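A.B. asks: Give me coordinates for this.
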Amino acid sequence: MTHWLLSTREQVSAPIAAQLANGLFGSLPIFIGGVINSVAVAAVAAGRMHTAPFIGWLVFEALLGLVRIGVVQSSHSATPERLERLRHLASLLSVAWATSVGVGALLCLTSGDWVLATIACLSTAAMVCGICLRNFGTPRLAAVMTFAALAPCALGGLMTQEPSLRIISVQLPIFMVTIFSASFGLHRMLVSWMTTTAELERSKALNETILQSNPDLTLILDADHRIVFSNRQPEELVCQSVLTGRDFCSVLEEKDRPAAAAALARAQRGELTSFTTCFTRPTGEKLWFDTVVNETSDASGRFIVVARDITRQKHSEERAIWMAHHDTLTGLPNRAVLQDRLDAALMQADGRILAVDGDAPGHALLIVDVDNFKIINDTLGHDGGDVLLRALAARLRAAVGHGDLVARTGGDEFALIVAARDDEALHRIAARIYEELREPILHGDRVMECGASIGASFIPLDGPGRSEVMKAADIALYAAKAAGRAQMKIFEPAMMDEVERHQAMITAARFALKRKTILPHYQPKVCLTGEGRIVGFEALLRWRDRDGHVRGPDAIQAAFNDPILSVAISDYMLEMILNDIEGWVADGVAFGHVAVNVTSGDFRPGGIVETVLDRLKARNLPASCLQIEVTEDVFLDKGALDVERALKRLSHHGLRIALDDFGTGYASLSHLTQFPVDLLKIDRSFIGQIGAKGDAEAISSIVINLGHCLGLEVIAEGVETVQQQEHLITMGCDTGQGYLYARAMPAADVSGHVREHEAARALIHMRQA
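C.D. replies: Below you'll find the predicted structure:
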């Protein structure tokens, strides 16, 4: 029953329903007034009538009032579960109280005391009003209480002796219906108001949560641009004072205020506008905000300002810009910055020329390349190389003046733009650089020596544009390396000719290789200790130029220093030589063997030395038909161990190894025992001076004797006269090679030359016989 009394037909949420039911414990003045009034009326009635019913009514009202006050008092500190029970108890007590009021009024109406009846009726009407005012949150309870209070009054009107009082019995039902209608109407209004208020509260709470959770700073400005709301506290921002009440522009730094004022003006015209502002914390840290300003749509003239923190994005952009213009390892500017500075220096130089300002400072470009950087990387690892590059960058910065540029252009190469008008100024700068580099660099427990070659060019003397100036410095650097490294060379026009000649050689070699116009020629080697028979040939490179002329290797000498091109040429030559040998073997030509020249590059992985045995086997050719000729510098290369293993493998399979140009290099005698050398070739520079210089004869004799002592065959190359041949025979030289016997010939002429040589030998033998 109490659930029904406290419920309503309106669909409301549980919190609102509880709030409505809690009206039982509210409106304390009305509640206390009703309790006191009912007790007072009962007391008056008991005092006037002195009968048991009236005295009982007084006692009941007093006790009921005390209980009801106790229940209301308990509700203030009750738990939710106990409060629910107190609501039901309070509703029952309220109905009991209203019934008591109604019964008391009935007693007063039927007592015959019209003063008492008037007091009771007026009191009951007042208490009904209190019931409606206090309990319209629970209209069913209010209706029951009203009925309980007024129904006995209507019954009392019918029971009185006075006919005029019976009109109460007619009026009271009408009054009750009116009261019921008003109670339920007020209830609906209350529920609607409470529901709307709750929705507004939820919406407000949601908006506040969104604003507080939003990482963006949100401000609301009034029409005068003063801040009336902020979702951030001052300590969260860069400002130290309260934002609310301050003029928006006054919060910003001076430099950003014009942009803010313009944005507010555009927003007032209905435009959505934005600007970027920066705050500086007391610590010096900068915070960047992308700020959007928009006017509200409620015609209040207010503005919404949303500022998004883009500090991290700004830092990322600045970092990206920095990385786009700097080297990450050394922190130096990169090639892009170098090019911009070169362009600026060239424009500045053009301005000086137009102004004929001879006193203005000139500039020069220096390109610095670390000597032997690959060796450092190979021995100490890339960590050691990085340490070296960072140290070199710091020392280059220390060596140049303020305003000069030091940039890293890639790998182990740096570029400097310095103020210098002449060679003397450049040499002073170079001296400072080499002085800085003289100090060793420590890497762990290792000490690294840092050497560098420098090429320099003047701006704009050595070129009207950036590429020409850089090319001139590159050419000077190439000249510095060619001259022995660890020095500076200043560009001279003659250097350009050398570079162009070098490039022309490379281009010619590539053209000949592509067109397959490289072809081997063969120069015979003749035995000096026997009857002059041909014991073999040396394969010499020849190539046809664009005009069809046959040219020697000197015309493409630069190609043999190119690690890729030289291997490609050697591979092509070997293939052509093996084709020729295969043909001679098939034709029964007694060619003996063919000596093939190889370089240090041919010993690298993938070089021809690794494939010689496989190629001979594929063609079913004996190893004795081929000889390998190496020069002394092969033994001195950093890959000497690989060379030793390769030569021993070839020697083990029957190939003979010849040491070419012996006596002109830096090989020691220990190399003759360390490496599997079978033949020594005396350089033509000694043979050509036999008969003219005693030193040449002495050296040749020593080499021949040394070779024989070591069990080696000795070959003299460059034999051009009979006198030279006679001297060599006297010295005991084994084999001769040179123009005296024949020039290098194409493969097609070899078989004919062998037949002619054998026929000439036979004729000489017959004459001698």
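A.B. asks: contacts, neighbours, all on C-alpha from now
C.D. replies: Fine.
A.B. asks: element containing the spatially most distant residue from the centre of the chain?
C.D. replies: What lies farthest from the middle of the chain is residue 161; by Cα atoms, centre = their mean that is 105.5 Å. Residue 161 is part of no helix or strand when elements are defined by DSSP states H and E.
A.B. asks: mind listing what's buried in stretch 473-486?
C.D. replies: Across stretch 473-486, burial judged by 16 or more other Cα atoms under 10 Å covers 473, 474, 475, 476, 477, 478, 479, 480, 481, 485, 486.
A.B. asks: mind listing what the spatially most central residue of the chain touches?
C.D. replies: Taking Cα atoms, centre = their mean, the centroid of the chain lies closest to residue 320, which sits 8.5 Å from it. If a contact means Cα atoms under 8 Å, 6 or more residues apart in numbering, then residue 320 has no contacts.
A.B. asks: Could you identify the helix or strand that succeeds the one helix or strand it maps to?
C.D. replies: Using DSSP H and E, the element containing residue 320 is helix 311-325. Moving toward the C-terminus from helix 311-325, the next helix or strand (DSSP H and E) is helix 335-355.
A.B. asks: one more to put side by side:
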Amino acid sequence: MRQDDGVLPRWTVTRWLVECAGVVPAEIRPSLVQGLYGSLPIFLGGVFNTILVSSIVALRIPTPPFLIWAALEIGLAALRLPLLVKGSRAAQSGKRAHIDLYILAAVCWAGSVGYGCFITLLSGDWLAATLVMLSAAAMTGGVAFRNFSAPRLVMVMITLSLGPCAIAGVMSRELIMFATALQIPMYIYAMTHAAYRLNAMLVQTMRSERENGRRARQDTLTGLLNRAGLEDVITRRTDGTNSGATLFYIDLDGFKAINDTLGHAAGDQLLVKVSQLMRQVTPATDVVARIGGDEFIVFADQMNPDEACQTAQRLIDTLSCTPFLLNNTNVTVAASVGISIRSGAPCDLSALMLEADRALYDAKLTGRSRAVLATVA
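C.D. replies: A predicted model of the protein is given here:
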């Protein structure tokens, strides 16, 4: 399980409630669910509103149904607030959040509001009924725009809170309430539709942000990391550690001649094929990047000098022995490699690359198609 998956619900019913329309990438789902924790001021405003209204109505009509409603609102608020605060903190820190209980408590709160609307409308106290229905309508606006990352949850909450109003309106046998009962389903539909539209916009925005971030860190031709992506991965990989590292700075020998002879399109094909080969022959734990032109970086765990030189030579031999079909012509390409090793010190990518670049220059200067080891720190 990924660290941020701790925010995702586990129960069948709560998973159903937070599912969105269409296909949502797995990496986006945790962010969408985390958005349910929303804004604390909006949450407090809704809770204060329903507690205040239920308490006023209970004082005005001090019968068991209304006293139960006021107690429900207070009890649910006492449950939901800690779940909100603790869950929000847990989600931000990557820990397991009690999202299932939080979602279920939100649904119960909506049901409590609907219960209050129902009993108030049937009480015949139209002043109290007006206050309760206005409060419920205001609450549903907050529900829609606070929880639109889960539009199905919005639909359920609004239906639970306003649906009983329509039922009670019909049961009241008051003509004006019949009109209200007819409008409520349309209102529920409109708010739910708005939540789905907002959700679609949110998902598309998140997709675009991730795609832009990917493009900013990835070489568009080969799919390897670029310099920015390499720095980002290495920073996260070595954060707070002094485990050391080995960097191979690779430059293709004879690439310009192939480019000039077969054309730039063939040169691009060669770069793609070389990138694929590098991915195949390097361990999955190594980081492979193209930093421009025909220059590549392989970032690996710390090796001793002999092991690093042997690794570089295997890469050189593999490249030189592999034919690449370009424009119906088999071509081979060699490589020169500069190696830099850091041990027991924080990783400085710029320093490693500078050392490896100098070693690469020496490799080119002394005959190409060879590996040269820079100083070992």
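A.B. asks: residues in the second structure matched by stretch 650-670 of the first structure, start to end?
C.D. replies: Stretch 650-670 of the first structure lines up with nothing in the second structure when matched by TM-score structural alignment.
A.B. asks: what's the counterpart of residue 594 of the first structure in the second structure?
C.D. replies: In the second structure, residue 594 of the first structure lands on no residue (TM-score structural alignment).
A.B. asks: burial of residue 594 of the first structure, as a residue count?
C.D. replies: 24 (other Cα atoms under 10 Å).
A.B. asks: Who are the contact partners of it?
C.D. replies: 536, 537, 538, 539, 581, 625, 626, 627.
A.B. asks: so where in the second structure does the helix or strand where the first one lies end up aligned?
C.D. replies: Read it as residue 536 of the first structure. Element membership for residue 536 of the first structure, per DSSP H and E: strand 534-544. Alignment note (TM-score structural alignment): strand 534-544 of the first structure is unmatched in the second structure.
A.B. asks: do stretch 417-433 of the first structure as well
C.D. replies: The aligned range for stretch 417-433 of the first structure is empty, by TM-score structural alignment.
A.B. asks: How far off centre is that stretch?
C.D. replies: In terms of Cα atoms, centre = their mean, to the nearest Å, the centre of stretch 417-433 of the first structure is set 38 Å apart from its chain centre.
A.B. asks: Over to stretch 251-262 of the second structure?
C.D. replies: Put simply, stretch 251-262 of the second structure sits 41 Å off its chain's centre (Cα atoms, centre = their mean).
A.B. asks: so how far is residue 142 of the first structure from the aligned partner of residue 148 of the second structure in the first structure?
C.D. replies: Correspondence of residue 148 of the second structure to the first structure, assessed by TM-score structural alignment: residue 136. Between residue 136 of the first structure and residue 142 of the first structure the distance, using Cα to Cα, to the nearest Å, works out to 6 Å.
A.B. asks: Show me which of the two is the more surrounded one.
C.D. replies: residue 142 (29 against 25).
A.B. asks: Nearest residue to the more buried one in space, ignoring adjacent ones along the chain?
C.D. replies: residue 135 (5.4 Å; Cα to Cα, 6 or more residues apart in numbering).
A.B. asks: and the gap between the one you found and residue 186 of the first structure?
C.D. replies: Applying Cα to Cα to residue 135 of the first structure and residue 186 of the first structure gives a distance of 10 Å.
A.B. asks: Among the two, which residue is more densely surrounded?
C.D. replies: Per other Cα under 10 Å, whichever of residue 135 of the first structure and residue 186 has more neighbours is residue 135, with 25 against 17.
A.B. asks: In contact with the more buried one, which residues?
C.D. replies: Taking Cα under 8 Å, 6+ apart, one finds 23, 24, 141, 142 in contact with residue 135 of the first structure.
A.B. asks: now with 7 Å?
C.D. replies: 23, 24, 142 (Cα atoms under 7 Å, 6 or more residues apart in numbering).
A.B. asks: Which stretch of the second structure is stretch 725-732 of the first structure matched to in the alignment?
C.D. replies: Stretch 725-732 of the first structure covers no residues of the second structure once aligned (TM-score structural alignment).
A.B. asks: Now that stretch: buried residues?
C.D. replies: 725, 727, 728, 729, 731, 732.
A.B. asks: closest to residue 408 of the first structure among those residues?
C.D. replies: residue 728 (58.4 Å; Cα to Cα).
A.B. asks: Compute the distance between that closest one and residue 641 of the first structure, please.
C.D. replies: From residue 728 of the first structure to residue 641 of the first structure the distance is 35 Å (Cα to Cα).
A.B. asks: Quick check: the biggest helix by length in the second structure compared with the first structure, mean distance?
C.D. replies: For the second structure, the helix with the greatest residue count under DSSP state H is helix 175-217. On superposition with the first structure, the mean distance recorded for helix 175-217 of the second structure (mean Cα distance after the TM-score superposition for the first structure) is 1.4 Å.
A.B. asks: helices and strands around that helix, which ones?
C.D. replies: Judged by 3 or more Cα pairs under 7 Å, 6 or more residues apart in numbering; DSSP states H and E, helix 175-217 of the second structure is in contact with helix 126-146, helix 151-172.
A.B. asks: same thing but 8 Å
C.D. replies: helix 126-146, helix 151-172, helix 227-238 (3 or more Cα pairs under 8 Å, 6 or more residues apart in numbering; DSSP states H and E).
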